[in-house]
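S.K.: Only the shape, not the letters, is given here:
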């Protein structure tokens, strides 16, 4: 097999802004230009996707950056077809960098005669020639077991911890981290432990999907600055309702830190009009113009951590080292000062 000299990054149409930012960070770390592979990812008039790679990729270590966000099916097909094009061009290894892994919410059969779509997507990716997955905050950790190839799942918690320590410097003693449901307690507890604060839970009951019937706060939030932590915010109904309940229970103010800002339908309008002082999301999903314009939505970058993770995979070094806040201090130097 030919020697692998430099990592090569390719992007689809889902989030080219993040892909370019990752390439810039990789160039800075390597000391050489790591540009995006010259290719075209286009559609025929009937919507079929066509991919053409204009560079020689034989024997190269290829990384495709493509979140499978809205439109999920189009972006997923782009990823699969790009992988097939690279495999047929004799790339040495193909790693799919999927900042937001779509279909992750369909990870089990919740009732009779329903699919496990996350497993189906995993099978499709492997069949297309993808040999490794790099993603962030999988909705369900067990999805890693759906693959028979390595899956590296990065966490936003260390990045959020840096941001919280910066934004709430001198006020951390008044902060309480909130899990918006019982299922997210582990994620919220991890962040609370990192920044050394207390944890509370909002217990919710649903009458039917998409509607929340009742919410109860478990823990003391009176006079506290509450930070709701979750992996996905879709229509923001649950999130805004949880913020209202916390304020009714005596919270001083409410902020939210969400990894993947899906923000579909009425989400942005709800957030803008809600009692939340701020919603912080990452750029795993490319922000729409309404999201960018919203006065109480802020975006933190993930390019530094993804660029370092890609280089670690390419070098054959530890990816799990990026789970530690201290490891991210130098990576995010210039974004957040050392405390």
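M.R.: Done, it's in. Keep in mind it's a predicted model, so treat the numbers as computed, not measured. Residues are numbered from 1 along each chain as shown.
S.K.: CA atoms for contacts and neighbours, from now on please.
M.R.: Will do.
S.K.: Helices of the stretch 1-150 of the chain, start to end?
M.R.: Listed in chain order, the helices of the stretch 1-150 of the chain (DSSP state H, counting those that start in this stretch) span 16-30, 72-88, 117-128.
S.K.: Present these as CSV; the columns should include mean neighbour count and distance to residue 215.
M.R.: Converted to CSV, the helices of the stretch 1-150 of the chain look like this (neighbours: other CA atoms under 10 Å; distance: least, CA to CA, whole Å):
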stretch, mean neighbour count, distance to residue 215
helix 16-30, 19, 36
helix 72-88, 21, 31
helix 117-128, 18, 29
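S.K.: now those in CSV, with distance to residue 59?
M.R.: What follows is the helices of the stretch 1-150 of the chain, written out as CSV (distance: least, CA to CA, whole Å):
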stretch, distance to residue 59
helix 16-30, 20
helix 72-88, 10
helix 117-128, 17
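S.K.: also this one, for the comparison:
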């Protein structure tokens, strides 16, 4: 990671920094706040006493937002402090199903729809008084419904248009399922951010005997949709890549999808090599485990799964079984979405922390400085690999 001390941030901030993590994102928001407080207290910025930097150095940038609900399930948004003239960063995890509310006496788990409505309530509570609003939504709401097939809704595009109509200027998300959805709001800021650096770092920190060359390792895309991610990782690490494509039965619909008949492989030899399967999300996990099983049948050695979002919608039992059978060695996902305590205890699981990266993005944007160099982790990954091959410790730089 590029160090905060290496950033030259002497431009006047857009406004006094305010961080509003919704309840769904409180733990990650607290970690981001801790980095921001630490950096700005230790900063030797010569203009900190200038009136234009009022509120620059504080003990906390967190602003509490509440979204209480009535017994009928209706709700409202409220803020604990004034946000007039502030540069605000709202954080929301639309996949946090652990939160509940009472609905006519029943306990209801919050869905992505509930979280998105709460986000809009908080923006409404801001009431147009902020200098600028940026939404950090790691898992892009309704991003799996990003294109129309026959008579269908375009939920993600509509959601983006709703946000900018309410005054949001920038939207930051991670590994959008299809980045072309930004065409719905072409005149506003939209960034889809990779987690490649943190994934590679997590693997190198936890597995000591990797041979990072094309003779011993292969990058795998589980389907044609993930090709760009696999190509990028293969190029960065100097590896070859392969791809599976799904043969589907288009005469049937099962839970809204055409069932997969088989996975066909395209690529170089697999036998005796370690594999990195790269995907944007693990939903049920069926697809990635089927691909891992196919790789094992073809003679693959260890299999490492990289996925930005670990949703595990069908639980962890099938992953436990795959690990016990030696089909998978490690699973790496980020803390951008809710992680169950059970997942964090699994021996095969590696948690990749994204809080420092998010803090660096916020700190840079608050100064109205380009984040282009932060969005391409190529040089930072190369530095990691050199340290790893030289058997030097990989520090949290």
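M.R.: Thanks, I have it. Worth saying up front: this structure is predicted, and the values here are computed from it rather than measured.
S.K.: Which one of the helices of the stretch 1-150 of structure 1 lies nearest to residue 175 of structure 1?
M.R.: With CA to CA as the criterion, residue 175 of structure 1 lies closest to helix 16-30 of these, at 30.9 Å.
S.K.: Could you tell me where that closest one falls in structure 2?
M.R.: Mapping helix 16-30 of structure 1 onto structure 2 (TM-score structural alignment) gives residues 26-40.
S.K.: ok, longest strand in structure 1?
M.R.: For structure 1, the strand with the greatest residue count under DSSP state E is strand 198-208.
S.K.: Tell me the helices and strands packed up against that one.
M.R.: Counting contacts by 3 or more CA pairs under 8 Å, 6 or more residues apart in numbering; DSSP states H and E, strand 198-208 of structure 1 is packed against strand 175-179, helix 185-195, strand 211-218.
S.K.: What is the equivalent residue in structure 2 for residue 218 of structure 1?
M.R.: Alignment of residue 218 of structure 1 against structure 2 is given by TM-score structural alignment, with residue 266 as its counterpart.
S.K.: Could you do residue 315 of structure 1 as well?
M.R.: Per TM-score structural alignment, residue 315 of structure 1 is aligned with residue 367.
S.K.: tally of neighbours for the closest residue to that match other than its chain neighbours?
M.R.: Counting by CA to CA, 6 or more residues apart in numbering, residue 13 is the residue found nearest to residue 367 of structure 2 once chain neighbours are left out, at 4.2 Å. By the measure other CA atoms under 10 Å, the count of residues near residue 13 of structure 2 is 21.
S.K.: what's the answer for residue 253 of structure 1, then?
M.R.: By the measure other CA under 10 Å, the count of residues near residue 253 of structure 1 is 20.
S.K.: The residue nearest to residue 367 of structure 2 against residue 369, yeah?
M.R.: No: look at residue 13 of structure 2 against residue 369 with CA atoms under 8 Å: they stay out of range, at 9.3 Å.
S.K.: ok, residues contacting the longest strand of structure 1?
M.R.: For strand 198-208 of structure 1, the surrounding residues in contact (CA atoms under 8 Å, 6 or more residues apart in numbering) are 175-182, 185, 188-189, 192, 212-221, 242.
S.K.: if I look at the match of residue 315 of structure 1, how far off is residue 230 of structure 2?
M.R.: 33 Å (CA to CA, to the nearest Å).
S.K.: Could you do residue 103 of structure 2 as well?
M.R.: For residue 103 of structure 2 relative to residue 230 of structure 2 (CA to CA), the value is 44 Å.
S.K.: So for these two, which residue has more residues nearby?
M.R.: Under the criterion of other CA under 10 Å, the comparison of residue 103 of structure 2 against residue 230 puts residue 230 first, with 25 against 15.
S.K.: Name all residues that make contact with the nearest residue to that one once chain neighbours are set aside.
M.R.: The spatial neighbour of residue 230 of structure 2 that comes closest, neighbours along the chain excluded (CA to CA, 6+ apart), is residue 221 at 5.5 Å. By CA under 8 Å, 6+ apart, the residues touching residue 221 of structure 2 are 227, 229, 230, 241, 242, 243, 244, 277, 278, 279.
S.K.: Show me what residue 221 of structure 2 lines up with in structure 1.
M.R.: In structure 1, residue 221 of structure 2 lands on residue 179 (TM-score structural alignment).
S.K.: Can you tell me what sits against stretch 197-206 of structure 2?
M.R.: Stretch 197-206 of structure 2 has contacts (CA under 8 Å, 6+ apart) with 1, 210, 306, 332-334, 350-354, 377, 380-381, 384, 388, 394.
S.K.: mind listing the strands for the stretch 51-200 of structure 2?
M.R.: In the stretch 51-200 of structure 2, the strands defined using DSSP state E, counting those that start in this stretch lie at 65-66, 78-79, 86-91, 100-103, 106-109, 132-136, 170-174, 189-193.
S.K.: can those strands go into TSV with extra columns for distance to residue 302 of structure 2?
M.R.: Converted to TSV, the strands of the stretch 51-200 of structure 2 look like this (distance: least, CA to CA, whole Å):
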stretch	distance to residue 302 of structure 2
strand 65-66	45
strand 78-79	49
strand 86-91	36
strand 100-103	39
strand 106-109	37
strand 132-136	35
strand 170-174	27
strand 189-193	28
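S.K.: Between those strands, which one is closest to residue 285 of structure 2.
M.R.: Among the strands of the stretch 51-200 of structure 2, strand 170-174 comes nearest to residue 285 of structure 2, with 19.5 Å by CA to CA.
S.K.: which part of structure 1 lines up with the closest one?
M.R.: Using TM-score structural alignment, strand 170-174 of structure 2 pairs with 132-136 in structure 1.
S.K.: so how far does that stretch sit from its counterpart in structure 2?
M.R.: Taken against structure 2, stretch 132-136 of structure 1 registers an average deviation of 0.9 Å after superposition, with mean CA distance after the TM-score superposition for structure 1.
S.K.: roughly how far is that stretch from the heart of the chain?
M.R.: How far stretch 132-136 of structure 1 lies from its chain's middle: 10 Å, per CA atoms, centre = their mean, to the nearest Å.
S.K.: ok so, going back, looking at the contacts of stretch 197-206 of structure 2, which are in helices?
M.R.: Among the contacts of stretch 197-206 of structure 2, the ones falling in helices (DSSP state H) are 380, 381, 384, 388.
S.K.: Of those residues, which count as buried by neighbour count?
M.R.: Using 16 or more other CA atoms under 10 Å as the burial test, these include 381, 384, 388 as buried.
S.K.: Just send the residues you listed back as TSV, with distance to residue 169 of structure 2 too.
M.R.: Formatted as TSV, those follow (distance: CA to CA, whole Å):
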residue	distance to residue 169 of structure 2
381	31
384	34
388	40
